[in-house]
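Trainee: Sequence plus predicted model, see below.
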Amino acid sequence: MTGQKERSSGRNLRSRWTFLLLVIGSFLLWIVKDLGTSLSRGGQFTALPLTDQGRAPSVLAGTTDCGNHTTQSGILRPRNPQSEPKWPWKEEFSTRHPTAAHGCSDSLRLTASRSDWLKGLFLPDITLFLERGHFNDRKWELLQNFVPPFGWMGLNYTVVKDVMSQLPGRTDAQIYNRAPLPGCVRCAVVGNGGILKDSKMGTDIDSHDYIFRGNGAVIRGFEEDVGSRTSFYGFTETSLRDCLAKLRSYGFTGVPADQDTRYLHLPEAATDYNWLKGLLLHKEGINSGVSAADRRQTEEIFHDKMEKLFVLHPDFLRYIKCRFLKSKTLKGPRWYMYRPSVGAVLLMTALHLCDKVDAYGFMTENYQHFSGYYYDRVRKPLRFSENHDFFLERDLWSRMDYAGVIRLYHRT
């Protein structure tokens, strides 16, 4: 009897374990099935398939897992972001009406079109700036597949829509702040590199039709080396706050404010769109993560400059990354942090607005011979950021210089 009870007890125990294993197995199978649409081989993302209409179909609406942002359309839901997603559809970039010819017989556009390297990469008529008419449900769904600044993944639908509804349309005359110039439009893009310290290049820089600067563009006291005029000033909301906080003692107390200065905003994160909403609608965005004092400081700078503010299009920023600055960082787990530097974006913007582009203060092969920045009081090494790939940018400028697309300032 005792043996029979033990055998019966053993069978019951095995039955309970079998039942438990079946429940666990079913649960795991359900999880795997749910993840199947989100993971590809190698643990990367898979994109949503395209429909016959050429658009990504929606997934469930609601709160995304990229933050507490409610969307009114579907997004890709990342599960195991070990490298940048690889999408099954071809590149899609917005284009603008062809820019009117300036009568420049040797424009960089012509040089690029004759280059075996550039002719398949360079899009002279890609859309540069966001405008009111650019927002619709299809664009929202498409840009949900790309992290900022290359898209709108994880951003709040209402904030983006509100910002886009207030952006004006732009003409070439408004961008240049004057009628098209006859002949070749010459532009100087001035980086902040230490190669410009004691360079005496100020007069040469100021001789250009338009001059681009960005971030901590300290001018007062350095005019002999970097010039004095500013036609376009580029920034992100974060970089502007950082420069105002860290470079005040160097003389950077506000953005350049010449009568004809235009401002190029690179929207790299949710804070940028919240900041824009505050400026355009005089309302605070949500989850800005920026103190009221810091927000007021930057808003006060731009409250009377809104008609001069241009917001760079995510398509243009993605085009720069995909075709010219595709860093190896994108193959690793920190892919989502990478973006071209503000200086790189300004130089690429100039290439699509100007006929001739000269670049000053950018990294060259012998960068170690100079201080990190031209305004350094004592010599300091260049500081690198994991958000950017300065060596990749350096190699691109060198190659463009060699191809005759830009003229890069060198110094021994």
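Mentor: On my side now, so go ahead. This one's a predicted model, so the numbers in the text were calculated from it and none came from an experiment.

Trainee: okay, CA-based contacts and neighbour counts for the rest of this
Mentor: Will do.

Trainee: which residue is nearest the centroid of the protein?
Mentor: Pro149 (3.6 Å; Cα atoms, centre = their mean).

Trainee: Tell me how far the residue lying closest to that residue once chain neighbours are set aside lies from Gly361.
Mentor: In this structure, Pro149 finds its nearest non-sequential neighbour in Glu268, 4.1 Å apart by Cα to Cα, 6 or more residues apart in numbering. As judged by Cα to Cα, to the nearest Å, Glu268 and Gly361 stand 23 Å apart.

Trainee: now do Trp397
Mentor: Per Cα to Cα, Trp397 is found 12 Å from Gly361.

Trainee: isn't Leu264 right up against Leu240?
Mentor: No. Using Cα atoms under 8 Å, Leu264 is not in contact with Leu240, being 11.8 Å away.

Trainee: neighbour-wise, which of those two wins?
Mentor: Each of Leu264 and Leu240 has its neighbours counted (other Cα atoms under 10 Å); Leu264 has more, 24 against 17.

Trainee: for the stretch 101-250 of the chain, what spans make up the helices?
Mentor: Ranges of helices within the stretch 101-250 of the chain are 108-113, 137-143, 157-166, 172-176, 202-206, 223-226, 237-246, based on DSSP state H, counting those that start in this stretch.

Trainee: let's bring in a second model and compare:
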Amino acid sequence: MVPLIVLALILLGLIIPFGRKTSKKSYQEVVDENHRQLVHSHVKAILDKKCRPAFTRSEMKSKFKWPGQVKDYFLREASPTGPMFKYPPPFGFYNMKDKLHEILSLLPKSTGQESSGNACQRCVVVGNGGILRGLRLGSLIDQFDIIIRLNSGPVQGFSKDVGTRTSIRMSYPEGSPTAWEDQDPRLLFVAVVYKSVDFNWLRAMITRKQSFWDWLFFWQKVPSRIPIELSQFRILNPEIIRETALDLLQLPAPRIRLWGWDQNVPTLGFSALTLASYMCDEVSIAGFGYNLTDENALLHYYDTLPMRVMLKQSMHNVNREHLLLKSLAEAGVISDLTGGVHCSFCSR
């Protein structure tokens, strides 16, 4: 019997077509030149300042009561502990201990968490928002130490706006690129497990051995191959998502339901922000913000989906996320490069 949560995901896929349908013909720049220059000056000022060690981390702990207690943000064989198996995905691996250990045993042993080697690191989490279109921020985005991209957000054909470098590509099966573009040999692919069958797909990507049954229960076409080395695969610690949902967003505790969600699953972008707060000293966001007041605004920078499709989703509490992101940006804990959440450089 197909699990009901899988049927729910299939239904969500029918309602919200998350797959990339890029239209190069429709890729037009409609940004006012004066606004573009304001954005560039804002980003340059951030990059020109001296990097502040552990800044975002310490500010989130002191001002937003963020515990920040996840030791291993990427899982390794020594990571799994009892609390990790308390909740179902994406908050934990309830009833999935054997599957988790099997996947971890297929990956090379890791001695610790990643670092670029710089004394002080700046991260930028590049969202897929339509606000990026026409800003021509690519060369400035590429100057950050760590660049985190989400799902299948493309770079080829859009590098003028979003840059060319990718340090981390963070995704789940249905959101992953079916056409691989990232060329950086140091790139990490960070898999996020939302449901049990995601482990089947991840095992197939690692072993490069596929089964029809591995593909049966996804609500959207998934890649048949991720062309990277074994050493480049990572699994996100679900405690990152749990911490994001329960501690930062103050959402209801996860519970097993027969159908649907409690709107307590954070978006991948917000979870990436939490990850960045562990990895980097200063954190910026770009391409964030849902302009739900304009239903015809572009949802993504790479296609023509309108903003109104977000009104139909039932998985995320985007209003609460927006309020917290705005508070973080207004307090200077993070920097909003594109001003979709909080525009510190806009005229009042």
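Mentor: Structure received. Bear in mind the structure is a predicted one, so any value in this text is a computation, not a measurement.

Trainee: Reformat the helices of the stretch 101-250 of the first structure into JSON lines and put distance to Tyr373 of the first structure next to each item.
Mentor: Output for the helices of the stretch 101-250 of the first structure, formatted as JSON lines (distance: least, Cα to Cα, whole Å):
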{"stretch": "helix 108-113", "distance to Tyr373 of the first structure": "29"}
{"stretch": "helix 137-143", "distance to Tyr373 of the first structure": "35"}
{"stretch": "helix 157-166", "distance to Tyr373 of the first structure": "35"}
{"stretch": "helix 172-176", "distance to Tyr373 of the first structure": "29"}
{"stretch": "helix 202-206", "distance to Tyr373 of the first structure": "16"}
{"stretch": "helix 223-226", "distance to Tyr373 of the first structure": "12"}
{"stretch": "helix 237-246", "distance to Tyr373 of the first structure": "13"}
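
Trainee: do you know which of the ones you listed lies nearest Gln259 of the first structure?
Mentor: When the helices of the stretch 101-250 of the first structure are compared by Cα to Cα, helix 172-176 sits nearest Gln259 of the first structure, at 12.4 Å.

Trainee: which residue lines up with the residue nearest to Pro149 of the first structure in the second structure?
Mentor: When the second structure is aligned by TM-score structural alignment, Glu268 of the first structure is paired with Tyr194.

Trainee: Could you do Val226 of the first structure as well?
Mentor: By TM-score structural alignment, Val226 of the first structure lines up with Val162.

Trainee: how deep is the closest residue to that match other than its chain neighbours tucked in, by neighbour count?
Mentor: The spatially closest residue to Val162 of the second structure, leaving aside those adjacent along the chain, is Gly138, at 4.4 Å (Cα to Cα, 6+ apart). Burial of Gly138 of the second structure is recorded as 18 neighbouring residues (other Cα under 10 Å).

Trainee: The first structure: which residue goes with Gly138 of the second structure?
Mentor: If you follow Gly138 of the second structure across to the first structure using TM-score structural alignment, you land on Gly202.

Trainee: My read is that its match contacts Asp225, right?
Mentor: Yes. Look at Gly202 of the first structure against Asp225 with Cα under 8 Å: they come within range, at 4.5 Å.

Trainee: so Arg7 of the first structure is in which element?
Mentor: Element membership of Arg7 of the first structure, judged by DSSP states H and E, is helix 2-35.

Trainee: hang on, the earlier thing: tell me who's in contact with the residue nearest to the centre of the first structure.
Mentor: Shown in contact with Pro149 of the first structure (Cα atoms under 8 Å, 6 or more residues apart in numbering): Leu266, Pro267, Glu268, Ala269, Pro314, Leu317, Arg318, Arg339.

Trainee: how far away is the corresponding residue of the second structure for it from Asp198 of the second structure?
Mentor: Using TM-score structural alignment, the partner of Pro149 of the first structure in the second structure is Pro90. Pro90 of the second structure sits 10 Å away from Asp198 of the second structure, going by Cα to Cα.

Trainee: just Gln69 of the second structure next, same as before
Mentor: Relative to Asp198 of the second structure, Gln69 of the second structure is positioned 26 Å away (criterion: Cα to Cα).

Trainee: out of the two, which sits in the more crowded spot?
Mentor: Counting neighbours by other Cα under 10 Å for Gln69 of the second structure and for Asp198 shows that Asp198 has the greater number, 21 against 11.

Trainee: my guess is that one is in a helix, correct?
Mentor: Yes. Asp198 of the second structure: assigned to a helix according to DSSP: H, G, I helix; E, B strand; the rest coil.

Trainee: got the end-to-end distance for stretch 138-148 of the second structure?
Mentor: One end of stretch 138-148 of the second structure sits 14 Å from the other (Cα to Cα).

Trainee: now that stretch, how far from the chain's geometric center?
Mentor: Centroid separation for stretch 138-148 of the second structure versus its chain: 16 Å, with Cα atoms, centre = their mean, to the nearest Å.

Trainee: same check, this time on stretch 120-133 of the second structure
Mentor: Distance of stretch 120-133 of the second structure from its chain centroid, counting by Cα atoms, centre = their mean, is 10 Å.

Trainee: Tell me the span between the first and last residue of that stretch.
Mentor: End-to-end for stretch 120-133 of the second structure, by Cα to Cα: 30 Å.

Trainee: can you tell me what part of the first structure the lengthiest helix in the second structure aligns to?
Mentor: For the second structure, the longest helix by residue count, based on DSSP state H, is helix 33-48. Under the alignment (TM-score structural alignment), helix 33-48 of the second structure falls on nothing in the first structure.

Trainee: That helix: which residues count as buried?
Mentor: Within helix 33-48 of the second structure, the residues scored as buried using 16 or more other Cα atoms under 10 Å are Arg36, Val39, His40, His42, Val43, Ile46.

Trainee: just stretch 362-380 of the first structure next, same as before
Mentor: Phe362, Met363, Thr364, Tyr367, Phe370, Ser371, Gly372, Tyr373, Tyr374, Tyr375.

Trainee: cool, and stretch 152-165 of the first structure?
Mentor: Trp152, Met153, Gly154, Leu155, Asn156, Tyr157, Val159, Val160, Lys161, Asp162, Val163, Met164.

Trainee: What residues does the aligned residue in the second structure for the last one make contact with?
Mentor: Just to be clear, that refers to Met164 of the first structure. Alignment note (TM-score structural alignment): Met164 of the first structure maps to Leu104 of the second structure. Neighbouring residues of Leu104 of the second structure by Cα under 8 Å, 6+ apart: Leu75, Arg76, Glu77.

Trainee: Nice, that's everything, thank you.
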